[in-house]
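Q: generate coordinates for the sequence data below:
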Amino acid sequence: MQITPITADNFVLFWPTFKAVVQARETYAFDPDISFDDAYALWCELPQFTYVAKEDGVVLGSYYLKPNAAGPGDHVCNCGYMVAPEARGKGVARALCLHSQDQAIEAGYLAMQFNAVVSTNETAIGLWQSLGFAIIGTVPNGYRHARQGLVDTHIMHKALR
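A: The predicted structure follows:
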């Protein structure tokens, strides 16, 4: 698996995964009807960095990295990860998260924070915890899950230095 900066052509290949994840309304608080152009801006232009994981030309997943806040809070970064359905359970999210931590350290960030990990996403929570992240807060009923209704979201944090 190669993890490289995303290109516009890579995003075209990633778009079906992005759209499927957002439309499922199980993990991301993005508009399920988001357009391709708005998704590209949100995932590729707004963040400081965006990377894609590929193997044999197939996009397995992607992540973005950006400051979690501005000014005095810009030493903490935020990331988002998406993995293609057919690539789940193969270590892609782990590889992306480890890569993002290296990139964050290189960019000078002192910590990484996930602002809204949906509590029903137990696989992701377990992975993030295995990589050193801790739940530092919970927002009751912070997410409208497509199948389970209102569920909590967790704020997860890890010091990088």
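Q: from now on I want contacts and neighbour counts done on CA atoms only, so please keep to that.
A: Noted.
Q: so who does the residue nearest to A159 when sequence neighbours are not counted touch?
A: With sequence-adjacent residues excluded and distances taken as CA to CA, 6 or more residues apart in numbering, A159 is closest to A111, at 4.2 Å. When contacts are counted by CA atoms under 8 Å, 6 or more residues apart in numbering, A111 touches H75, V76, C77, H157, K158, A159, L160, R161.
Q: now do A111 against G80, distance only.
A: A111 sits 15 Å away from G80, going by CA to CA, to the nearest Å.
Q: for G149, same thing?
A: The value you get for G149 to G80, if CA to CA is used, is 22 Å.
Q: so the two - more neighbours on which side?
A: G80 (20 against 10; other CA atoms under 10 Å).
Q: which of the helices or strands spans that one?
A: Here G80 sits within strand 76-83, counting by DSSP states H and E.
Q: cool, V139 as well?
A: Using DSSP H and E, V139 falls in strand 134-145.
Q: again with P16
A: P16 belongs to helix 8-24, assigned by DSSP H and E.
Q: now do A124
A: Residue-wise, A124 maps onto helix 122-130 under DSSP H and E.
Q: angle of that helix against strand 76-83?
A: 140 degrees (axes from the mean of the first three to the mean of the last three CA atoms, to 10 degrees).
Q: got the buried residues for stretch 136-143?
A: T138, V139, G142, Y143 (16 or more other CA atoms under 10 Å).
Q: to compare against the first, here's the next sequence to fold:
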Amino acid sequence: MLIRLAEPDDRDEVWAILEPVIRAGDTYALPRDMTKEEALAYWLAPERESFVAEADGAILGISYIRANQAGGGAHVANAGYMTAPEARGRGVASALCAHSLDRARERGFAAMQFNFVVASNTGAIRLWKQHGFEEVGRLPGAFMHPDLGPTNALVLFRTL
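A: Here you go, the predicted structure:
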């Protein structure tokens, strides 16, 4: 699997990964009716370094890394990940996470923080903890899950 910077020609394949996650509305706090252009502007924003994971010419997953906050919080990275439905369970998210941790170190970040991990996303939580993240906060009922209703969101953190 190759992880590389996203390129303008990747937009349609990036959208193909973004759209089902956004429409499902059960893991990301994004509007479920977000348009393609809005979603791509969000994921590929200039302040983010956006990556794709590909194998055999197909994009299997996407990620970004950015400063979590400006000013006094700019030494902590933030990242996001999505995997193509057909590529789930193949180690794509784990590879993207490991890559983002390495890239964050290269960029001089001291830590990484996930601000809003939906508590019902147990597979992702288990994976992030395997990569050294610890739960440092819990936001009661902060996410309105489409099936479960008010659901906790977690804050996960690890030093680099």
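Q: still on that earlier bit, give me the mean deviation of the strand holding V139 of structure 1 from structure 2.
A: Taken against structure 2, strand 134-145 of structure 1 registers an average deviation of 0.4 Å after superposition, with mean CA distance after the TM-score superposition for structure 1.
Q: just stretch 14-24 of structure 1 next, same as before
A: When structure 2 is overlaid, stretch 14-24 of structure 1 sits 0.8 Å from its aligned residues on average, using mean CA distance after the TM-score superposition for structure 1.
Q: tell me which residues touch the equivalent of G61 of structure 2 over in structure 1, please.
A: G61 of structure 2 maps onto G61 in structure 1 when the alignment is built from TM-score structural alignment. G61 of structure 1 is in contact with F14, T17, V52, A53, K54, Y81, M82, V83, A84, A87, V92, A93, counting by CA under 8 Å, 6+ apart.
Q: CSV for the residues you listed, including distance to C44 of structure 1?
A: Putting those into CSV (distance: CA to CA, whole Å) gives the following:
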residue, distance to C44 of structure 1
F14, 11
T17, 14
V52, 10
A53, 14
K54, 16
Y81, 12
M82, 13
V83, 16
A84, 17
A87, 21
V92, 19
A93, 18
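Q: thinking again about what came up before, the helix holding A124 of structure 1 vs structure 2, average offset?
A: Counting by mean CA distance after the TM-score superposition for structure 1, helix 122-130 of structure 1 comes out at 0.4 Å.
Q: now the closest residue to V83 of structure 1 other than its chain neighbours: how far from P16 of structure 1?
A: What sits nearest to V83 of structure 1 in space, not counting adjacent residues and going by CA to CA, 6+ apart, is G61, at 4.0 Å. G61 of structure 1 sits at a distance of 11 Å from P16 of structure 1 (criterion: CA to CA).
Q: which neighbours do these two share?
A: Common contact partners of G61 of structure 1 and P16 (CA under 8 Å, 6+ apart): none.
Q: report the angle between whichever helix or strand comes after the strand holding V139 of structure 1 and helix 122-130.
A: Sequence-wise, the next helix or strand beyond strand 134-145 of structure 1 is strand 149-159, with elements assigned using DSSP H and E. Interaxial angle, strand 149-159 of structure 1 versus helix 122-130 (the same axes, to 10 degrees): 20 degrees.
Q: what remains of the contacts of A111 of structure 1 once you look at structure 2?
A: Contacts conserved in structure 2 for these, using both residues aligned by TM-score structural alignment, their matches' CA atoms under 8 Å: H75, V76, C77, H157, K158, A159, L160.
Q: buried only: go through those for me.
A: For those, buried by 16+ other CA under 10 Å: H75, V76, C77, H157, K158.
Q: on that earlier part again, closest one of the kept ones among the contacts of A111 of structure 1 to L46 of structure 1?
A: Nearest to L46 of structure 1 among the kept ones among the contacts of A111 of structure 1 is C77, at 13.3 Å by CA to CA.
Q: now that closest one: how far from T7 of structure 1?
A: 22 Å.
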